[in-house]
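Peer 1: sequence plus the predicted model coming up.
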Amino acid sequence: MEIEFKNLLNESEYKKLMERYNTSGSSVWQANDYFDTPAFELRNHGAALRIREKKTGLVLTLKEPQDDGLLETHVTLSEQEAEDLFQYGLIHSAEMNQQLEKFELTTSLEHLGRLETERFEKQLPSGLLVLDQSTYLGTTDYELEFEVTDYAAGKLAFEELLQTNEIPVRETKNKIVRFMDRKALTR
């Protein structure tokens, strides 16, 4: 289970946090390629499927909503397995296919596009501060994520972080949801 709090930032707030928490020099690049059926059957269930590419390799992740966070299923992919998903909508992992069965997909998965992120992380006493600059489908956005192990304590620390930095609380959808919403507008 992943417990994290999110808040969209404007570019000015992003730069202010980068400076305040001295995150320069510790960036990690990653790319997310998103998959769904043409009718967005996973999205309609609140779930999402992606391949994350990092310098360390490829990981296929299914995210499913739960009461206090997201259930994530991760499977490491070879280049060929990733290519089979891109080209044919095929997943070789029995574990991942078993997780996907509950959605009763009626058509094949297809590649919807890519979101690239430059990520900066800083461990704070109350949680992991993550600052992301993401580019996808002709747009760039900025986001603060705060990853914690305890929901109640983490929520208080996150709210204090926003207040201390004079950042308004903004309803913030997951990157996958923001990507899918934008993709739906372009169809």
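Peer 2: Done, it's in.
Peer 1: C-alpha from now on. contacts and neighbour counts both.
Peer 2: Fine.
Peer 1: could you say what helices and strands the longest helix anywhere in the chain packs with?
Peer 2: Scanning the chain for the longest helix, with DSSP state H as the assignment, gives helix 151-164. Counting by 3 or more Cα pairs under 8 Å, 6 or more residues apart in numbering; DSSP states H and E, the packing neighbours recorded for helix 151-164 are strand 3-9, strand 139-148.
Peer 1: for the next helix or strand after that helix, which positions count as buried?
Peer 2: Per DSSP states H and E, the first helix or strand lying C-terminal to helix 151-164 is helix 175-186. For helix 175-186, a neighbour-count test (16 or more other Cα atoms under 10 Å) marks 175, 176, 179, 180 as buried.
Peer 1: try it against this one:
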Amino acid sequence: MAQGTRMGTATGGRVGKGIRTGVAAAAAALAVATVGGCMYSRPKMPPPPAWATASPSASYDSSDPTSSETTPGYDTSPSPTEETFDPDGRSDVHGSGCDFSSSLRQFTYTISLTNPSTTSTYSYDMRIDWMKDRPADGSSYGQHQRSVVVAPGATETYTAKYTLNQSSWQAFWFTCHVTRAQKTKM
């Protein structure tokens, strides 16, 4: 009995240890394969670019001519950036130096026109008004009109002028206004 126990223990130990070792090795291999991505793996594809949009694409199985399964895909062509056109070009205008010279009896206002387009040339039909300010009643002391052509991405600067016809006046308050900057494509 003692011998059978030893033999059983020795044999059982070897067999049990061998089975346990084999099961442990298989479990470890399975874990490594699963964690490593080998088991049931999908083909690795790079992610689509940020600007790509999901769109359906048809897939065709040559063995089944009636196949028309739709699978998700990506449209990898970037959408073209379109420039928007606003015929009111006052946002393209910057004015500075609103002034009046008493010796010349002349109003002046420096205008800078910046064409925001990278592809189109614009013509700006400008109107500058020197308006009564105190009291501001909507009346104009004078106006200046001019058309200016500006190339894509360029800035054109000019000084608008208006000379008063009267030779004498009292002190007055005035403001300069770009009242029109109608923009047309050339």
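Peer 2: Structure received. Given the structure is predicted, the values throughout are model-derived calculations rather than measurements.
Peer 1: could I get the TM-score for this pair?
Peer 2: Here the TM-score for the pair of chains, by TM-score structural alignment, normalised by the length of structure 2, is 0.21; 64 aligned residues with a Cα RMSD of 5.0 Å.
Peer 1: which strands and helices lie in contact with the strand ranked longest in structure 1?
Peer 2: When structure 1 is parsed with DSSP state E, its longest strand is strand 110-124. Secondary-structure packing of strand 110-124 of structure 1 (3+ Cα pairs under 8 Å, 6+ apart): strand 27-36, helix 79-88, strand 127-136.
Peer 1: ok, residue 186 of structure 1 to residue 35 of structure 1 distance?
Peer 2: Distance, residue 186 of structure 1 to residue 35 of structure 1, by Cα to Cα, to the nearest Å: 16 Å.
Peer 1: er, residue 128 of structure 1 actually
Peer 2: In this view, residue 128 of structure 1 and residue 35 of structure 1 are 28 Å apart by Cα to Cα.
Peer 1: who's in contact with stretch 136-149 of structure 1?
Peer 2: The contact list for stretch 136-149 of structure 1 (Cα atoms under 8 Å, 6 or more residues apart in numbering) reads 2-11, 14, 113-116, 126-135, 154, 158, 179, 182-183.
Peer 1: mind putting the helices and strands packed on strand 110-124 of structure 1 into a markdown table with mean neighbour count and distance to residue 143 of structure 1?
Peer 2: Putting those into a markdown table (neighbours: other Cα atoms under 10 Å; distance: least, Cα to Cα, whole Å) gives the following:
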| stretch | mean neighbour count | distance to residue 143 of structure 1 |
| --- | --- | --- |
| strand 27-36 | 19 | 14 |
| helix 79-88 | 15 | 28 |
| strand 127-136 | 20 | 5 |
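Peer 1: reformat the ones you listed as CSV; add distance to residue 145 of structure 1.
Peer 2: Shown next, in CSV, are those (distance: least, Cα to Cα, whole Å):
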stretch, distance to residue 145 of structure 1
strand 27-36, 15
helix 79-88, 28
strand 127-136, 5
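Peer 1: what's the closest of those to residue 63 of structure 1?
Peer 2: Each of these was scored for nearness to residue 63 of structure 1 using Cα to Cα, and the closest is strand 27-36 (11.5 Å).
Peer 1: which other helices and strands contact that closest one?
Peer 2: So strand 27-36 of structure 1, by 3+ Cα pairs under 8 Å, 6+ apart, packs with strand 48-54, strand 110-124.
Peer 1: among those, which is the most enclosed?
Peer 2: Stretch with highest mean neighbour count among these: strand 48-54 (a mean of 20; mean count of other Cα atoms under 10 Å).
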